[in-house]
Structure formats: structure tokens, C-alpha cells
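J.: Provide a 3D model corresponding to the input given below.
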Amino acid sequence: MLRSDKVISRTGVVGIVLCFALGIANIFTLHALRIVFSVLCLCSAFVLIFVEIPFLLRICPTSGKFDEFIRRFTTNWMRAAMYTILSAIQWASLCSGASSLIAVAVVLIIAAAFYALAGLKSQEFVGSKTLGGQGIAQMIV
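T.: This next block holds a predicted model:
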């Protein structure tokens, strides 16, 4: 049986992959509004990459303000709120017509539900060693 933190991390990674892939796939359309939502989806992918893989903050040259913004999402409740907002943006893409961006919205709301459930159960956030959590930082000398 998988621990809940591994399920949450894997859902977040699936969200990253879908945001990136479907953001690129939908950018090549004739609907101007859908292009805007595709760009927002790509931006969401890059934010999620830095939130879910904290090791990247150490190796990628980012500004202090960006680092401070990303470090706000260290609790389950903050991550649930972030995923809910990102999902709502993609649900709003329905106003430009049905597209594959709906899949992104569904996966992001599922991830938000997982983080909210972990918050309700008062579980502390546990960073995955695979994704650059606590274990990776100790391995780097």
C-alpha cells in the first residue's frame, strides 16, 4: 500500500507533465482565448515544477522573490489552495470551448483534494527524497 505522501507527490508530477504537454499541444490553435489558457497552463507547469521538486531551487538561477514565493507552499493547506486556483484557471478554459485542458483541470483538482485531505488528517507535509526533498539536500556536500 502506498503512503499518502507518495500518492500526492505522484499526482503532482502527473499534473506537471499534463500541464506542460497539453499547454504546448493547445497553443497551436486558432482560438485566441485558448492560446491564453495554454500559456497559463505552461506557466502553471513551471511553478509546479519548482513547488514539487524543491531541489531545482538550489540548482537553477532564480530570483529571491521567486524563491520566497515558492517557499510559501510548504504546508498541505497552501498546496491545496495553490492547486485549487490553478485548477480553477483551467476550468475557466471551458469558456473557449471544450479542449484537452479539461484533463489538466481534473488532475489538478484531484491533487488539491489529496493535499486538503492530508491537511484535514493533520498530516505533516513530507517531501519525497526522489523529488528533491529532505534526503537530497543532505546528500549534496
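J.: C-alpha only now, for contacts and for neighbours.
T.: Fine.
J.: what about the residue nearest to G12 when sequence neighbours are not counted, how many residues close to it?
T.: Once flanking residues are discounted, G12 sits nearest to A111: 6.2 Å by C-alpha to C-alpha, 6 or more residues apart in numbering. The number of residues packed around A111, counting by other C-alpha atoms under 10 Å, is 26.
J.: before we go on, could you also do this sequence so I can check it against the first one:
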Amino acid sequence: MGLLDEFRSKNFSLYGQVFGIISIILLIALGIVTFLSHVVFSIVGWVIAFILILVEVPLCMRMCPTNDKFDTFIRYFENTLFRAIMYLCFAVVMFLSSLLNTGPLIAAGVSLLLAALCYVLL
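T.: Got it, this is the predicted structure:
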């Protein structure tokens, strides 16, 4: 099954993962760009990106040494409803950054919101 067939199957979990990876890239890149104007939200964005890397990229979980408590915590996010709630909470945090000053971090909030919607539609 090719990539085009995956998109035709309306597999919203795949769409959520794609938006999740886009969100990771945006959070890291826009955190660097807006570091001087939004120091707190840039650092929060990097922390969110690190959490999303652990949740969305399973290879990273195999490479990082973890304990049983952390593994059981991450297993909660294998459920798509928990992922949707997590992405929605992260999107709200990024939208709060726009209340202080309209900045490019709103793009990360939009991509996080789209990922949350994809996981809810599953």
C-alpha cells in the first residue's frame, strides 16, 4: 500500500501523526525564531516538542533509557482519545502565546489543533 492509498483510506490516525510531526518541526523552528520575544513560550514549545517526539516517534523510546513508571505513562498516549486531549492542551498553550503578542507560535498552535482534530475524528 502506497502513500497515496493511505490518504485515500481516510486513516485519520496517519493524518494526526503527520500533523504531529509538522508540529514538532514548527515548535522547534519557531521557538528558535521567537526566543528573544517569547522566551517562556519558546522554552515551553521546546518541552512540548520533546514530549511529542517521545510520543510520536517510537524509535526514540527504544533509544532512550526509561523506567517502568515512564513507560506506563507513555502507554496512556497510545489511546487516540488521550492523544487528542494532549494535543488540544498543547494547542491551548500555544494559543495563549498569541494573547501576549501576536507571533509565529500561532502556526504551531494551529498544527497542534489540526492533529487533535484528526485524532478525535478517528
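J.: Where does the residue nearest to G12 of the first structure fall, secondary structure wise?
T.: Assessed by DSSP states H and E, A111 of the first structure sits inside helix 101-120.
J.: Kindly report the same for D5 of the second structure.
T.: Going by DSSP H and E, D5 of the second structure is in helix 3-8.
J.: Please determine how far the residue mapped onto L36 of the second structure from the first structure is located from M82 of the first structure.
T.: Matched to the first structure by TM-score structural alignment, L36 of the second structure sits across from F28. Separation of F28 of the first structure from M82 of the first structure (C-alpha to C-alpha, to the nearest Å): 27 Å.
J.: Which one of those two is surrounded by more residues?
T.: Between F28 of the first structure and M82, counting by other C-alpha under 10 Å, M82 is the more crowded of the two (19 against 12).
J.: what residue of the second structure matches up with the more buried one?
T.: So, by TM-score structural alignment, M82 of the first structure is matched to M86.
J.: Ok, W91 of the first structure next?
T.: So, by TM-score structural alignment, W91 of the first structure is matched to F95.
J.: residues making contact with the helix or strand hosting its match?
T.: Using DSSP H and E, the element containing F95 of the second structure is helix 80-100. Contacts with helix 80-100 of the second structure, where a contact means C-alpha atoms under 8 Å, 6 or more residues apart in numbering, come from 13, 38, 41, 45, 48, 76-77, 103, 105-106, 108-113, 115-120, 122.
J.: ok, average deviation of it from the first structure?
T.: Here the mean offset of helix 80-100 of the second structure against the first structure after fitting is 0.6 Å, by mean C-alpha distance after the TM-score superposition for the first structure.
J.: Check stretch 46-55 of the second structure too.
T.: Looks like 0.4 Å for stretch 46-55 of the second structure (mean C-alpha distance after the TM-score superposition for the first structure).
J.: Return the set of buried residues in that stretch.
T.: W46, I48, A49, L52, I53, L54, V55 (16 or more other C-alpha atoms under 10 Å).
J.: How about stretch 18-25 of the first structure?
T.: Using 16+ other C-alpha under 10 Å as the test for burial, stretch 18-25 of the first structure gives L18, C19, F20, A21, L22, G23.
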